[in-house]
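Engineer: Need coordinates for the below:
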Amino acid sequence: MNKSAFLQEEKNKEELKEELDNIEIQLFRMQNNIKEIAKKSEVISIDQTPQDEWVVVYADREQDTWQLMLHSCKRPYRGNWHSALQAELKDDSTIHIAAIKGEENKGYGSVLMEHLKEMAKEENVQYITGDLVKRDFDHVDRLQHFYEKHDFEVKINHEKEFGEIEWNDE
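Structural biologist: All right, here's what the predicted structure looks like:
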């Protein structure tokens, strides 16, 4: 084996060790985070983002409002979420997204959206709706891409700076 191949193999071993250490830390935090989160909220799932980051998904559900939250296992839980989706039950067939908040471009919103759709199916809620409002228009293209990626129909009136989204579980 030449020196270059040996160095590459050592580098690969080092990268693998670093990756395993990272996973071990995330699993340790996941266990502790779940214990703390479960004291106040309903733990819905353990999931992974598209970037292979482990997250805990949890919810606070009242009669007409749902808040889905997500906490990364890369950090210890200190009572705060990293991303949240707030929704209101409008009637037996419709849930309306009030807000999606949190860190961007980490896949957190996608994880929360998939869980919202799953919960809607479990509760026999056929429609998920939402509005795009004036404050959204500085990033409306990104929002349109996000909702379309999650199978929502998106209607936007750029002139009036208003839009509507709808997901139909048919």
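
Engineer: contacts, neighbours, all on C-alpha from now
Structural biologist: Noted.

Engineer: now the helices for the protein?
Structural biologist: Assigned by DSSP state H, the chain shows helices spanning 3-38, 108-122, 140-149.

Engineer: let's see this one next to it:
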Amino acid sequence: MLTVSSAFAKKEEKSKEELIQEIENLEYQVFRMQENMKEISKRGKVLGIEMTKEEKWVIVYAVKDKHVCKINIHDCETPYRGHWDFSIQASYTGDSEIHIDDIRGEENKGHGSVCMKFLQEHAREHNIQYITGAISERDWGHLNRLVHFYKKHDFYVEVDKTQKKGKIYWERN
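Structural biologist: This next block holds a predicted model:
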């Protein structure tokens, strides 16, 4: 996560023109954020606004009912037209468990980490003890990245390489 002091240090190294461009980009993101928040709040519950590892602002929101919980992200650079940019889709499998069904969206932007943080926070707030999921054969092309992602978020990961499948498990502390 970018800290204020590291952001300030980076700003000192930039030219006046670069800083002006950054301010203009930020103003545009804030304008788009306001417009997107209005539209997103009609369809889901806004959970927060976060900065990604690429220093881009995103709106985090949830769409849920008694069976499904989707933690979604939409960027603050494009208009919201009813579609998310990134999503962790999960289902409630009992009073104390959420099962991750799918993670969708472009990789390596930090969106997965932002969504996972909010899913874990949701579990804590609703007294849900476990988050589980499966690793399937379709995940095999990016297995190392997936295992790293889950371990980074305090999941236990079991992989059966002979059967090309695995399990993930997180327990609320």
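
Engineer: Nearest to residue 86 of the first structure, out of the helices of the first structure?
Structural biologist: Nearest of those to residue 86 of the first structure, taken as Cα to Cα: helix 108-122 at 9.7 Å.

Engineer: Quick one: residues contacting the residue sitting nearest the centre point of the second structure.
Structural biologist: In the second structure, the residue lying closest to the centroid (Cα atoms, centre = their mean) is residue 115, at 2.2 Å. Residue 115 of the second structure sits next to 60, 71, 72, 73, 87, 88 when contact means Cα atoms under 8 Å, 6 or more residues apart in numbering.

Engineer: Return the subset of those residues lying in strands.
Structural biologist: 60, 71, 72, 73, 87, 88 (DSSP state E).

Engineer: Is it possible to get CSV of the residues you listed that adds neighbour count and distance to residue 30 of the second structure?
Structural biologist: Shown next, in CSV, are those (neighbours: other Cα atoms under 10 Å; distance: Cα to Cα, whole Å):
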residue, neighbour count, distance to residue 30 of the second structure
60, 26, 15
71, 28, 21
72, 30, 19
73, 28, 16
87, 24, 22
88, 22, 25
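
Engineer: Just give me the match in the first structure for the residue nearest to the centre of the second structure.
Structural biologist: Counting by TM-score structural alignment, residue 115 of the second structure corresponds to residue 112 in the first structure.

Engineer: same question, residue 132 of the second structure
Structural biologist: Match for residue 132 of the second structure (TM-score structural alignment): residue 129.

Engineer: and the alignment partner in the first structure of residue 25 of the second structure, how many neighbours?
Structural biologist: In the first structure, the residue equivalent to residue 25 of the second structure is residue 22, according to TM-score structural alignment. If you count neighbours by other Cα atoms under 10 Å, residue 22 of the first structure ends up with 14.

Engineer: follow-up on the earlier one: where does the match of residue 115 of the second structure sit relative to residue 101 of the first structure, distance-wise?
Structural biologist: Applying Cα to Cα, to the nearest Å, the value for residue 112 of the first structure to residue 101 of the first structure is 11 Å.

Engineer: Please apply the same query to residue 123 of the first structure.
Structural biologist: 24 Å.

Engineer: Compare these two (neighbour count), which wins?
Structural biologist: Taking neighbours as other Cα under 10 Å, residue 123 of the first structure and residue 101 compare with residue 101 leading, 14 against 11.

Engineer: What residue in the second structure is paired with the more buried one?
Structural biologist: Under TM-score structural alignment, residue 101 of the first structure pairs with residue 104 in the second structure.

Engineer: That match - nearest residue in space that isn't next to it in sequence?
Structural biologist: Spatial nearest neighbour of residue 104 of the second structure, chain neighbours left out: residue 87 (5.3 Å); criterion: Cα to Cα, 6 or more residues apart in numbering.

Engineer: which one in the first structure is aligned with the one you found?
Structural biologist: Using TM-score structural alignment, residue 87 of the second structure sits opposite residue 84 in the first structure.

Engineer: Surely its match is in contact with residue 101?
Structural biologist: Yes - because the distance of 5.3 Å satisfies Cα atoms under 8 Å, residue 84 of the first structure is recorded as touching residue 101.

Engineer: Just give the number of residues close to residue 69 of the second structure.
Structural biologist: For residue 69 of the second structure, using other Cα under 10 Å, the count is 20.
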